[in-house]
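Undergrad: got a structure for you, letters missing:
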């Protein structure tokens, strides 16, 4: 346990770190990549250039400092970080590298404010948090190793199908060698794809599994990012998959991870509400198929938003599920429904997804809500559900970016 003196010292630095947070984290990453370039492949360069990683880390440091005397409130954040670290194969030996550069950055940015007392307190606090994360990550690695068909590290899977789902999204079906199996996953989780880069290194990205568990393949459905600016994450790898990878090729894959999932083992007490926008449909599709299979009586509301029908992925699959399952209500919302002559049909409307639309489909406002999509969509749903007074335990979301952006 942390000493009372360390807790008091760290909490006292919280206001300073909040003021200097992003300056500190920018300096930290620059310092670490300069002195330990071997850790660079663990980080998304587009997120680095856009400042998203720096902002996320600054928020995490401030949250840790502010809640260091009540770490139970950070339990969900610890699980998110541990799952992300394991997905990228971060190991215990990487923690001293991060700690060394974090403490040095605190000293160099805060100057006279970084007294020996402050640095000692943060060294103890970092060591304590690292111990928690390393322990949890060891458990996840062990679970992967012991699972039927499981593995640790990266494994070559074969691309057995490549299917165009829309004008921007393509699905890749990944299967092991004949006679081998894949471990089960929880609907909503993701896998990590690692590919070589032009400079001889590798780069990794997480992609949600878009099919239900129990299939002889893993399916990822990847949106092709066409831009090359700092604000277009996954541009290199998504382009590589769309343009270079063909049926018969192998891809390096790490085991399924993620704390955003639908637990189909838990008896449902409320309707299930699945909301997505754009490529955020990928984990939601896995949840939808799994929920319909495991509990055909549960009321399910599925809402998806995109530009128009021509840009919509999985429409035929969702329509087919709705035709076969009377407990499923679907609605599509198109932000530009008239583009390319698209017509609004029954069960579709123009505009953006908001809580008014959700209420029209679920008048009682009570349900278990799962949602994924771009930031404006996420923020709107998040704040709308909070305004309704939906308990946090009933609100679940996957957001690829600093979560304080939703606040």
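TA: Great, that's in hand. Note that the structure is a prediction, hence the values are computed from the model and not measured. Numbers count the residues shown, from 1 in each chain.

Undergrad: hey, let's count contacts and neighbours off CA atoms from now on
TA: Will do.

Undergrad: packing partners for the helix or strand where residue 303 lies?
TA: Under the criterion of DSSP states H and E, residue 303 resides in strand 300-306. Packed against strand 300-306 by the contact rule (3 or more C-alpha pairs under 8 Å, 6 or more residues apart in numbering; DSSP states H and E) you find strand 272-277, strand 328-334.

Undergrad: put this next to the first one:
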């Protein structure tokens, strides 16, 4: 338990963290990887190079300082991060390393403003915060290992089938190499894949949503090939999966994780909205609803650049064709001539508020969405304008958490 004086010192640093948080976390990661290069086998290098991880950590530190006397307030965020830590293999012994490095970064960036009193207060506060994470993650590790078909660490899976779903997305059907049972999962969860790529010094770990309903003998992930773009390098893992992983090859998976899950207890209508490869957790949810909850009213909305890159469309349309309770709508930013000739889409351009009002049958529903960050900002803003209660809005970021302030632009 922190003393009141320590709490007040931490709270007094909130404005400083708001201003210098990203500078602190940038320096933190530089120091961390210089002193402990083995941790490069855990962290996503692409998120580091793009600055997303630094921003996410800065936001987490800021929130922890702001609510240091009410850490239960940020428990949902703690659980979300803890799921990722468990899936990556972050352990209790990593926390002292992180704490020492964070204090060193604070001292370097703030200089004389980081007094001994402030650093001592942060050392105590970090200890409290770390204990919360360690406790939550310990329970997750235990549950992951002890559940039926569960395991600890990474388990060998064999690629049973590889299916090209669009010009940029391919599905991988994975079964355990040992022939044993696999852990159940909730629709919306993900698995981590640990991969050693020839020519790469470090191991790479990436998280991919499970794109089919639970209860199967396999896990399916549907991966977008991330080619290089201006200012953005190619995705090393996604390109390797597309180009080099074939039938019979072995991939190492952690057990399913994630807080973005379908509420199975809610009997109200469901609206699933996705952009690009963000449809993968939505298809898992749709398949589960169609198989196990056929009475629920479901609206599935997907935005893509055009039909060439629209994955899993046939599967969704087949599901929708079997039930009057399910409606599916496609929005194409730049449809091809073939898309136009075949009337393959319902809206040209981007998803907007008027169109959402037209296709969503009721606002008394649970809303789930996922996609690129600008897309998610637009959807979130539209749902706010529609008056959807915050408790009925659920979303997932691919990669480090961001914020969903209204966007000035949208992407498919």
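TA: Good, I have the coordinates. Since this is a predicted model, take the numbers as computed values, not measurements.

Undergrad: overlay them and tell me the TM-score.
TA: In this superposition the chains share a TM-score of 0.95, using TM-score structural alignment, normalised by the length of the first structure; 404 aligned residues with a C-alpha RMSD of 1.6 Å.

Undergrad: for the helices and strands packed on strand 300-306 of the first structure, which one ends up most surrounded?
TA: strand 272-277 (a mean of 24; mean count of other C-alpha atoms under 10 Å).

Undergrad: which part of the second structure lines up with that one?
TA: Per TM-score structural alignment, the counterpart of strand 272-277 of the first structure in the second structure is residues 270-275.

Undergrad: and for the matching stretch, what are the contacting residues?
TA: The contact list for stretch 270-275 of the second structure, computed with C-alpha atoms under 8 Å, 6 or more residues apart in numbering, reads 279, 282, 286, 296-304, 360, 365-372, 375, 412.

Undergrad: counterpart of residue 108 of the second structure over in the first structure?
TA: That one, residue 108 of the second structure, aligns with residue 108 by TM-score structural alignment.

Undergrad: hang on, the earlier thing: any chance of the helices and strands packed on strand 300-306 of the first structure in a markdown table with distance to residue 136 of the first structure as columns?
TA: Supplementary listing: these in a markdown table, determined by distance: least, C-alpha to C-alpha, whole Å:
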| stretch | distance to residue 136 of the first structure |
| --- | --- |
| strand 272-277 | 29 |
| strand 328-334 | 37 |
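
Undergrad: on that earlier part again, how much does the strand holding residue 303 of the first structure stray from the second structure?
TA: For strand 300-306 of the first structure, the mean deviation from the second structure after alignment is 0.4 Å (mean C-alpha distance after the TM-score superposition for the first structure).

Undergrad: re earlier: now the match of strand 272-277 of the first structure on the first structure. Mean distance?
TA: Average distance, stretch 270-275 of the second structure versus aligned residues of the first structure after superposition (mean C-alpha distance after the TM-score superposition for the first structure): 0.4 Å.

Undergrad: the helices in the stretch 301-407 of the first structure, which residues?
TA: Ranges of helices within the stretch 301-407 of the first structure are 315-324, 355-361, 375-388, based on DSSP state H, counting those that start in this stretch.

Undergrad: again but with the stretch 151-300 of the first structure, I slipped
TA: Going by DSSP H, counting those that start in this stretch, the stretch 151-300 of the first structure shows helices at 235-243, 281-294.

Undergrad: quick one on the thing from earlier: do you know how far the match of residue 108 of the second structure is from residue 123 of the first structure?
TA: As defined by C-alpha to C-alpha, to the nearest Å, residue 108 of the first structure lies at a distance of 15 Å from residue 123 of the first structure.

Undergrad: what range does stretch 18-37 of the second structure cover in the first structure?
TA: Against the first structure, stretch 18-37 of the second structure falls on residues 18-37 (TM-score structural alignment).

Undergrad: please report the distance of the residue lying farthest from the centre of the first structure from residue 118 of the first structure.
TA: Most distant residue from the mean C-alpha position of the first structure: residue 112, 38.2 Å away (C-alpha atoms, centre = their mean). Here the criterion is C-alpha to C-alpha. By it, residue 112 of the first structure lies 10 Å from residue 118 of the first structure.

Undergrad: and residue 380 of the first structure, by the same measure?
TA: Distance from residue 380 of the first structure to residue 118 of the first structure, by C-alpha to C-alpha: 40 Å.

Undergrad: neighbours of the closest residue to residue 290 of the first structure other than its chain neighbours, just the number please.
TA: Closest residue to residue 290 of the first structure apart from its sequence neighbours, by C-alpha to C-alpha, 6 or more residues apart in numbering: residue 212 at 5.5 Å. Residue 212 of the first structure is flanked by 23 other residues according to other C-alpha atoms under 10 Å.
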